[in-house]
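Asker: Pasting the sequence and the predicted model now:
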Amino acid sequence: MSELEIPITDVENFIYCLEVVPDADAIETTEVVKILEDIALNQNITSIYKACDTMEGLEESLNYLLYDDHNFKDYEIIYLVIPGDANNVLINNYYYSMEEIAELFEGKLDGKVIHFANKKILDLTDEESQYFIDVTGARAVSGYEYPSESLSSAFTIDRVFFSQFYKDDDLKEVVKTMYNKHSKLCTLLGFRLYY
């Protein structure tokens, strides 16, 4: 695979990452944590990471960010590393629809970009994506059409997306630049952005 061209941001930016793991109490450094550390060092994008293993844990983590973290306005991207299919997520062997997720965070994600790693397929209809955005208040939702056991988006194209977004937050331009510079990878994983 060729080297990725990753723009470096001039100012410090922030990502809030929630990863679903088998046991949130197990003290373990996941691959995602290592990647986020590398992004912080090399791309000037700081992250807050939280592991969760239940829907309640996911809700509690986002509520903490919303109500207890006074820097919430600094986090423009909420990065979700959660398995699932086209219109649902899988947490602790239970499937939750994107509609249920939207209703859970009704009006709470105002102006945020919700980005799913390719552990979850993101293949929404126009109505489903618009419902999610309208109900949550999110600015956009993005992810990938194709999952890959061998090629994690966290290692590759997610970091490009984060940097590109913070370099130019015009979403149309971000998508255009990603496909212009990394068309093979974007096409292989089926990068999608709904806004």
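Answerer: Perfect, thanks for sending it. Residues are numbered from 1 along each chain as shown.

Asker: all contacts plus neighbour counts: C-alpha atoms, from now on.
Answerer: OK.

Asker: what about residue 164, distance to residue 77?
Answerer: From residue 164 across to residue 77, the span is 12 Å (C-alpha to C-alpha, to the nearest Å).

Asker: Quick check on the two: which one has the bigger neighbour count.
Answerer: Taking neighbours as other C-alpha atoms under 10 Å, residue 164 and residue 77 compare with residue 77 leading, 25 against 22.

Asker: Packing partners of the helix or strand where the more buried one lies?
Answerer: In this assignment (DSSP states H and E), residue 77 forms part of strand 75-81. Helices and strands touching strand 75-81, by 3 or more C-alpha pairs under 8 Å, 6 or more residues apart in numbering; DSSP states H and E, are strand 13-20, strand 113-116.

Asker: Please compare the first structure with the one that follows:
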Amino acid sequence: MESDTFIFCLEAVSDAETTTTTEVVKNLEQLAFERGITSIYKTCDTIEGLEESLNALLYDDHNFKNYEIIYLVMQGEGNSICLNEYYYSLEEVAELFEGKMKGKIVHFANAKVLDLNAEEAQYFLDITGARAISGYGTTFNTVTSSALDKAFFGLFEEEDDIIEIVEELHQKQYALCKLLDFRLYY
């Protein structure tokens, strides 16, 4: 099966020099094996590492236009991400990637609660050019969003309309969407 959905995953870790196989890596491998969805996985431990990884993808990877989903697995809360105990607002992140996310879906795992007001969400979308930003309103230490993330990513294989994808996700995974409070800003 030829895939046309590509995922770029960036996971925040305490030390990017240390190699470990995280749950995220295992889930991306499972998506590749079961659904044929291609992904690139990188780690970062600083805002500079985040910027460097995304810039390398933007400027060095000639397939960047094929990456529909930018999957961010990092701690944080509401309108910020946390890298190595430093907090950065999504406005700061948006400014780093001004105009560089055209047409992309920026998706946060539930390690970070995504709680934006309409103005914050619109600012991020306008500055980055992203098509949408999605994530979860609640985080549970015992429940990761990985199963729902995989279901969400898999729906991009069959559908292009983000609203249709989210509606279908809610139809197929209603209890999990409700439990984790799945959110989409577009």
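Answerer: Yep, it's here. Predicted model, so just to flag it, every value in this text is computed and none were measured.

Asker: give me the stretch of the second structure that the strand holding residue 77 of the first structure matches.
Answerer: Mapping strand 75-81 of the first structure onto the second structure (TM-score structural alignment) gives residues 67-73.

Asker: after superposition, how close is that stretch to the first structure?
Answerer: Taking mean C-alpha distance after the TM-score superposition for the first structure, the mean distance separating stretch 67-73 of the second structure from the aligned residues in the first structure is 0.3 Å.

Asker: buried set for that stretch?
Answerer: Residues of stretch 67-73 of the second structure classed as buried: 67, 68, 69, 70, 71, 72, 73 (neighbour count, 16 or more other C-alpha atoms under 10 Å).

Asker: Adding distance to residue 88 of the second structure as columns, could you present those in a markdown table?
Answerer: Listed next are the buried residues of stretch 67-73 of the second structure as a markdown table, based on distance: C-alpha to C-alpha, whole Å:
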| residue | distance to residue 88 of the second structure |
| --- | --- |
| 67 | 24 |
| 68 | 24 |
| 69 | 21 |
| 70 | 18 |
| 71 | 17 |
| 72 | 14 |
| 73 | 14 |
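
Asker: ranges for the helices of the second structure?
Answerer: Using DSSP state H, the helices of the second structure run over 23-35, 47-60, 90-96, 118-128, 146-155, 162-172, 174-180.

Asker: Run a quick neighbour tally on residue 102 of the first structure.
Answerer: As a burial measure, residue 102 of the first structure scores 21 neighbours (other C-alpha under 10 Å).

Asker: can you pull the contacts of it?
Answerer: By C-alpha atoms under 8 Å, 6 or more residues apart in numbering, residue 102 of the first structure lies in contact with 131, 132, 133, 135, 136.

Asker: now residue 40 of the first structure
Answerer: Residue 40 of the first structure sits in contact with 46, 47, where contact means C-alpha under 8 Å, 6+ apart.

Asker: Map it across to the second structure for me.
Answerer: Residue 40 of the first structure maps onto residue 32 in the second structure, by TM-score structural alignment.

Asker: next one: residue 51 of the first structure
Answerer: Matched by TM-score structural alignment, residue 51 of the first structure corresponds to residue 43 in the second structure.

Asker: Turn the contacts of residue 102 of the first structure into JSON lines, columns for distance to residue 176 of the first structure and neighbour count.
Answerer: Formatted as JSON lines, those follow (distance: C-alpha to C-alpha, whole Å; neighbours: other C-alpha atoms under 10 Å):
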{"residue": "131", "distance to residue 176 of the first structure": "24", "neighbour count": "16"}
{"residue": "132", "distance to residue 176 of the first structure": "23", "neighbour count": "24"}
{"residue": "133", "distance to residue 176 of the first structure": "21", "neighbour count": "25"}
{"residue": "135", "distance to residue 176 of the first structure": "27", "neighbour count": "19"}
{"residue": "136", "distance to residue 176 of the first structure": "25", "neighbour count": "22"}
